[in-house]
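S.K.: no sequence for this one, just the structure:
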């Protein structure tokens, strides 16, 4: 049986990249073919794996400049297992210095990872942007996501 999970990364407070505790999770109904199965349990800040197996991990996100100018740099969204310092999935985004009102969008990143029952997953943002002016793009939220698809095991 294949399962699809599609929690979306969100920033709290909305619009700020200065989030010491990292982005949270939210599952949105209404995206065709996407559902939250019993393979994971979701809280505001973490996912706990209930069914182990080999998973396809994927994600992308976009940021919008909300200030008159925003500094260039690099932001990386990471999916992490709390028991390991190494990310399971890394989604890089290079921020241009001339973004204007157009969102800077990452490519779709994917990886395959073995997850065990009891693994706890969280999201983190890493970056070298000195100022706050970038926010998660709100006008195209369906383009901001992290997902897991169990492809074997269980």
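M.R.: Yes, it's here. The shown structure was predicted, so the numbers you read here are calculated from the model rather than taken from an experiment.
S.K.: C-alpha from now on. contacts and neighbour counts both.
M.R.: Noted.
S.K.: correct me, but residue 129 touches residue 94?
M.R.: No. Contact criterion C-alpha atoms under 8 Å: residue 129 and residue 94 do not qualify, at 10.3 Å.
S.K.: what sits in contact with each of those two?
M.R.: 72, 73, 74, 75 (C-alpha atoms under 8 Å, 6 or more residues apart in numbering).
S.K.: out of those, list just those in helices.
M.R.: Among the shared contacts of residue 129 and residue 94, no residue falls in helices (DSSP state H).
S.K.: how many other residues sit next to residue 54?
M.R.: 18 (other C-alpha atoms under 10 Å).
S.K.: from residue 90, how far off is it?
M.R.: With distances taken as C-alpha to C-alpha, to the nearest Å, residue 54 is found 17 Å from residue 90.
S.K.: and here's the other structure:
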């Protein structure tokens, strides 16, 4: 008997009909299909986990309330439309077809006044991010830029959240800060945002525009179980 005969697959020595009936090939296929199903399940779990991270608004801390994932149903998130850092009331892009914008039926945006009207009362998680960048070779001027979210109820206006950046020659070329607060809001309340600065319109620092999603303002209503009684 030659070496080539000894190295043959034992199954190949069986008659053709017997080889077709041999269950070992069927077991191989079952094992392969099982491994494919396991791989698909692991991939699906990984994609779900990644989507949970990407769905958070930009800059939101990992420890943000679980209700943030429901923002598309009960919340709003808008993007700044201007790069200047002078004192002014900020304008926002609120169109839901823009990447980074969320706008549910719980709100109306009055673009003539740049105010967001709350249509459903409750306890809200209100948040904002302020991001600036140096537009010259070296930004040496010291200044402070404040983004202030104000609540208007009737004739009363109250600041509810302030995001501050203190800039100097020691600052990095790009800086950002995220902040948030819990606040009860009533139906008919308005929110508007003002930018306050001790610099000039042509200052070296501008709002970040490379990624327009870096400057945003948003809020979402918490579940009823977490809401106080709001009249």
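M.R.: Looks like it arrived, so ask away. Just so it is clear, the model here is predicted, and its values are computed rather than measured.
S.K.: what's the TM-score here?
M.R.: The pair, once superposed, lands on a TM-score of 0.80 when counted by TM-score structural alignment, normalised by the length of the first structure; 146 aligned residues with a C-alpha RMSD of 2.4 Å.
S.K.: adding distance to residue 104 of the first structure and neighbour count, write the shared contacts of residue 129 and residue 94 of the first structure out as a markdown table.
M.R.: Shown next, in a markdown table, are those (distance: C-alpha to C-alpha, whole Å; neighbours: other C-alpha atoms under 10 Å):
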| residue | distance to residue 104 of the first structure | neighbour count |
| --- | --- | --- |
| 72 | 11 | 17 |
| 73 | 11 | 14 |
| 74 | 11 | 14 |
| 75 | 11 | 19 |
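S.K.: residue contacts, the residue lying closest to residue 62 of the first structure once chain neighbours are set aside?
M.R.: Nearest in space to residue 62 of the first structure, with sequence neighbours left out and distances taken as C-alpha to C-alpha, 6 or more residues apart in numbering, is residue 105 at 4.1 Å. Counting by C-alpha under 8 Å, 6+ apart, residue 105 of the first structure touches 60, 61, 62, 63, 93.
S.K.: now check the second structure for the residue matching residue 105 of the first structure.
M.R.: Aligned counterpart of residue 105 of the first structure in the second structure: residue 176 (TM-score structural alignment).
S.K.: then residue 137 of the first structure?
M.R.: Using TM-score structural alignment, residue 137 of the first structure pairs with residue 208 in the second structure.
S.K.: I'd guessed its match sits against residue 83; true?
M.R.: Yes. Counting by C-alpha under 8 Å, residue 83 is a contact partner of residue 208 of the second structure at 6.8 Å.
S.K.: more crowded one of the two?
M.R.: A count of neighbours by other C-alpha under 10 Å puts residue 208 above the other of residue 208 of the second structure and residue 83, at 23 against 15.
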